[in-house]
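Peer 1: This is a predicted model, with the sequence first.
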Amino acid sequence: MAVATNLSDSDVTSPPEPGLTPAEMVARAEAIAATLVARQAETEERTFYAEDTHREFQRAGFYRVLVPRRYGGYEFGIDTFLRIAMALTRGCPSTGWMYCLGHAHALVVASLFEERAQAEVFAGGDFICPATVAPAGTARRTPDGDWLLTGTWNYCSGSPYATHFIGHTMVPAGEGGDLAPMMFIAAREQWRRLSDWGGQLGLKGSGSHSIAMDGGLVPAHHTLPSHMSQVSVTDGTPGRDLHGNPEYGGGQLSFMVMEDAILAVGMALGALDAYEELMRSRITMFPPNVPRTEDPDYQFWYGQAAGMIATGEAAVLQAIRQWTETCARGPAAVTKEEEMRIAAICHQVVDLCWHAVENYLFPTAGSSAVRQGQRIERVWRDMSMFHSHAGFAVFLSTIAKRELARARFGVGEDAHA
């Protein structure tokens, strides 16, 4: 990721470890991930990862990966961020999901909001900000032009340690106009987290609680008259100009769906790790009773799943590369067709990873390996829950395919937006 080129030394607040490299940060994630495997049950019971894990993430710099250098962040870019998320998800799907969807929206703020808002929102350095795409609640204008928000927003992954919250609500588009979505950033003191997560099939520890506001104050410059998934960056962004970094001018929707793909790969890799342990420690059920590593059927099942997951990983890493290369070509290159093409790749990645687990690893692991609380059983539940997520079940599975074709053939007035 190219770093900002339009900063003087006086503009920059140094991060805690100025010499830290992306490779070192990813290595930290991989080391921490190994310790998360044994803590999955407690994470599910708590409904979010532990306080000491949170502090370890802080020390590692994980909450500054996407924060601009200007504000004390590392500005390492989406490749580093998504590799960290994949590593953590491999160790614990709930922890990886909660981290990923908690920090990802630093890119949204650094790309779309003006300098004044960014300086205020990133003032703390660490940035954890769940977001929801479904509009909810009500908004009332103050005499000064700010907003007072009341309502409840569901599925706010990352909320337990959040510094901010990004949501949407419907407001009049103009004098007497129709209602239209408004995106907003609310500081932590303006909302409260509800204790309503953990009873779902999977991702029980992902910290996806609801957030409630009762007259929460949101400054006008912390709002945008648009929906996060519908923002066009083809004319440039405030962040691209402010930071001199092309990645702060990239497609927001395609970045969101790459999160889905990388999480699926991380989950599937965790299941493959568990299956490998079973291969090395167990023998076949029927004669000749040999180690599973020596049995042709288990060799095939492992190899087939490993190949499918490796293909998914290769595809999403290539999609990340294509996203960053598109950013470098300039704002006009970030077309709707390009975003939907990346989305189509991401759907295939999730499909490959799911079928590797569902068709090969889960059914052949053995009934004792899929008891409640076992690692493969947990991944199967988490990936099943993933399939109910609107980003996958509705958008990637259906809408993205249709919109890709519409953009390619110029159907609809927004086809080339």
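Peer 2: It's in. Numbers count the residues shown, from 1 in each chain.
Peer 1: For the rest of this, base every contact and every neighbour count on C-alpha atoms.
Peer 2: OK.
Peer 1: ok, the nearest residue to residue 126 once chain neighbours are set aside - contacts?
Peer 2: The shortest distance from residue 126 to any residue other than its chain neighbours is 4.9 Å, reached at residue 63 (C-alpha to C-alpha, 6 or more residues apart in numbering). The contact partners of residue 63, by C-alpha atoms under 8 Å, 6 or more residues apart in numbering, come to 57, 103, 126-128.
Peer 1: hmm, 10 Å instead?
Peer 2: Remark: with contacts taken as C-alpha atoms under 10 Å, 6 or more residues apart in numbering, residue 63 is in contact with 54, 57, 73-74, 81, 99-100, 102-104, 106, 125-129.
Peer 1: Residue 337: which of those residues is nearest?
Peer 2: Each of the contacts of residue 63 was checked against residue 337 using C-alpha to C-alpha; the closest is residue 104, at 22.7 Å.
Peer 1: burial of that closest one, as a residue count?
Peer 2: The burial count assigned to residue 104 is 26, neighbours taken as other C-alpha atoms under 10 Å.
Peer 1: can you check residue 338 too?
Peer 2: Residue 338 is flanked by 20 other residues according to other C-alpha under 10 Å.
Peer 1: returning to what we had before: and of the contacts of residue 63, the nearest to residue 305?
Peer 2: Ranking the contacts of residue 63 by separation from residue 305, with C-alpha to C-alpha as the measure, puts residue 100 on top at 24.7 Å.
Peer 1: Please name every helix or strand in contact with the longest helix seen in the chain.
Peer 2: In the chain, with assignment by DSSP state H, the single longest helix is helix 296-329. Using 3 or more C-alpha pairs under 10 Å, 6 or more residues apart in numbering; DSSP states H and E as the contact criterion, the neighbours of helix 296-329 among helices and strands are helix 78-91, helix 252-281, helix 336-356, helix 362-364.
Peer 1: next, the one to line up against it:
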Amino acid sequence: MTSLLDNARDLAPTVAARAAEAETARRLPADLARELALAGLFRMTVPAEYGGGETTAQTFFDVIETIGAADAAAGWCTMIASTSALAAAWLPRHHAEAMFSDPAGISGGVFAPLGKAQSDGDSYIVSGRWAWASGSANCQWLLGGAMIFDDGELRKLPNGAPDHRMMFFNAKDVALIDTWEASGLRGTGSGDMAVENVAIPADRSVSFLTDTPLSKAPLHLFPPFGLLALGIAAVASGNARAALDDVKALATAKKAQGSSRTLAERGTVQAEYSQIDAALEAARALARNAIAAAWAEAETGQPIGLEARARLRQAATHLTRTAAKVTAAAYDIAGGTAVYSKHPLQRRFRDAHVATQHIMVSPPTWELTGRVALGLPTDAATL
């Protein structure tokens, strides 16, 4: 029986071969998305009882990194689909089975609470518009975060913070708006999505902040936001590793103008390549250590401690931002060759610098994780 990682490795050449097609179309081709889905890569996080992978956090990372090396956009869509599907472990059985038991099913959406949900008995009436709906054109189910209102008043949690939940919409109830004219990750199709006065059952909504997963598998005790951040880092890491491979192939063949030596024979290139290779591998090792430590806690069946959760976010942010620097350095080594759109380093450079803009790996994460490291009182909701 093949593993999820074996499936990812088998599909990687196909994904790589179609990267330019996806970038031109500004979305993941539907037939390729279906192949990834049928390989189980979009349902890695779904409980096994619904036919999902219920994988380990490390395999989750490795699969996304593998697809991300083939094409960062396809890796990003894999990350979005699999983290959206994580909610299957929080939903009641009748919804989880209906939404996630189809092997070809794909989910996606936006966690940010940009919508408004008015409570109405056993339902919510939801309206809103969300940006960054990656992979949405291929989805059957789409989630959108929404603030909860009771009779027009914003519902608040006991700590005074606004109450918000992720609402799951049938794709037929969602309008997709093509806004995705981006510098990188163009093949993700991350346009806007919108709904207006859509009624959904209240129990078809999830909060990772206040709800408890029904599954007790280690994956579902793992911090959801930590897993999301690791997924982003995995895309960035795979993209950077591929950039190093690209520049290695180029350097062993290309000679600078007026030189009889290849780039690889030049001492400055050798030193630069070694340093950026070491930087990426060190950042990957930090991520693996953070995953292993948090997973060991998850296997005890107890909530994962604050320090381990902070380490996950710290490691994911460090890897994502290191990967962007490594990719930029590889682009520089390649010289003028990399400025042409036909060369993969051009796409990898742009993809790397869009990945760094996600809020889960943005610079404020350093302040958040630094407060934990220094023992200061910290709002750890997103850890």
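Peer 2: Nice, thanks for sending it over. In this text, all values refer to a predicted model and were calculated from it rather than measured experimentally.
Peer 1: can you give me the strands for structure 2?
Peer 2: Applying DSSP state E to structure 2 gives strands spanning 107-120, 123-130, 141-150, 153-154, 164-170, 175-177, 192-201, 205-206.
Peer 1: ok, back up a step: adding distance to residue 323 of structure 1, write the helices and strands packed on helix 296-329 of structure 1 out as JSON lines.
Peer 2: As requested, those are exported to JSON lines (distance: least, C-alpha to C-alpha, whole Å):
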{"stretch": "helix 78-91", "distance to residue 323 of structure 1": "9"}
{"stretch": "helix 252-281", "distance to residue 323 of structure 1": "8"}
{"stretch": "helix 336-356", "distance to residue 323 of structure 1": "8"}
{"stretch": "helix 362-364", "distance to residue 323 of structure 1": "33"}
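Peer 1: Buried deepest among these, which one?
Peer 2: Of those, the one with the most neighbours on average (mean count of other C-alpha atoms under 10 Å) is helix 78-91, at a mean of 26.
Peer 1: Quick check: buried residues in stretch 91-109 of structure 2?
Peer 2: Buried residues in stretch 91-109 of structure 2, counted by 16 or more other C-alpha atoms under 10 Å: 91, 95-96, 99-101, 103-109.
Peer 1: Kindly report the same for stretch 199-217 of structure 1.
Peer 2: When neighbours are counted by 16+ other C-alpha under 10 Å, the buried residues of stretch 199-217 of structure 1 are found to be 202-213, 215-217.
Peer 1: between those, which is closest to residue 166 of structure 1?
Peer 2: Using C-alpha to C-alpha, residue 211 is the member of those that sits closest to residue 166 of structure 1, with 10.3 Å.
Peer 1: what separates the equivalent of that closest one over in structure 2 from residue 261 of structure 2, distance-wise?
Peer 2: Taking TM-score structural alignment as the alignment basis, one finds that residue 211 of structure 1 is matched in structure 2 by residue 193. Residue 193 of structure 2 sits 52 Å away from residue 261 of structure 2, going by C-alpha to C-alpha, to the nearest Å.
Peer 1: likewise residue 62 of structure 2?
Peer 2: In this structure, residue 62 of structure 2 and residue 261 of structure 2 are 37 Å apart, going by C-alpha to C-alpha.
Peer 1: ditto for residue 141 of structure 2
Peer 2: Residue 141 of structure 2 sits 55 Å away from residue 261 of structure 2, taking C-alpha to C-alpha as the criterion.
Peer 1: Looking at the two, which is more packed in?
Peer 2: residue 141 (23 against 15).
Peer 1: ok, that one - contacts?
Peer 2: By C-alpha under 10 Å, 6+ apart, the residues touching residue 141 of structure 2 are 81, 84-85, 99-100, 105-109, 168-174.
Peer 1: rerun that using 6 Å as the cut-off
Peer 2: Residues near residue 141 of structure 2 by C-alpha atoms under 6 Å, 6 or more residues apart in numbering: 107, 169-171.
Peer 1: Map it across to structure 1 for me.
Peer 2: Residue-level alignment of residue 141 of structure 2 against structure 1, with TM-score structural alignment as criterion, gives residue 164.
Peer 1: Output the buried residues of stretch 91-109 of structure 2 as a markdown table; include the columns distance to residue 321 of structure 2.
Peer 2: Output for these, formatted as a markdown table (distance: C-alpha to C-alpha, whole Å):
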| residue | distance to residue 321 of structure 2 |
| --- | --- |
| 91 | 34 |
| 95 | 37 |
| 96 | 35 |
| 99 | 35 |
| 100 | 33 |
| 101 | 36 |
| 103 | 34 |
| 104 | 33 |
| 105 | 32 |
| 106 | 29 |
| 107 | 27 |
| 108 | 24 |
| 109 | 24 |
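Peer 1: Pick out the most distant pair among those residues.
Peer 2: Checking the buried residues of stretch 91-109 of structure 2 against each other with C-alpha to C-alpha, the farthest-apart pair comes out as 91 and 104, at 19.4 Å.
Peer 1: sorry, back to before: kindly indicate which of the contacts of residue 63 of structure 1 lies nearest residue 252 of structure 1.
Peer 2: Within the contacts of residue 63 of structure 1, the smallest distance to residue 252 of structure 1 is 10.5 Å, found for residue 104 (C-alpha to C-alpha).
Peer 1: Which residue in structure 2 aligns with the closest one?
Peer 2: In structure 2, the residue matched to residue 104 of structure 1 (TM-score structural alignment) is residue 83.
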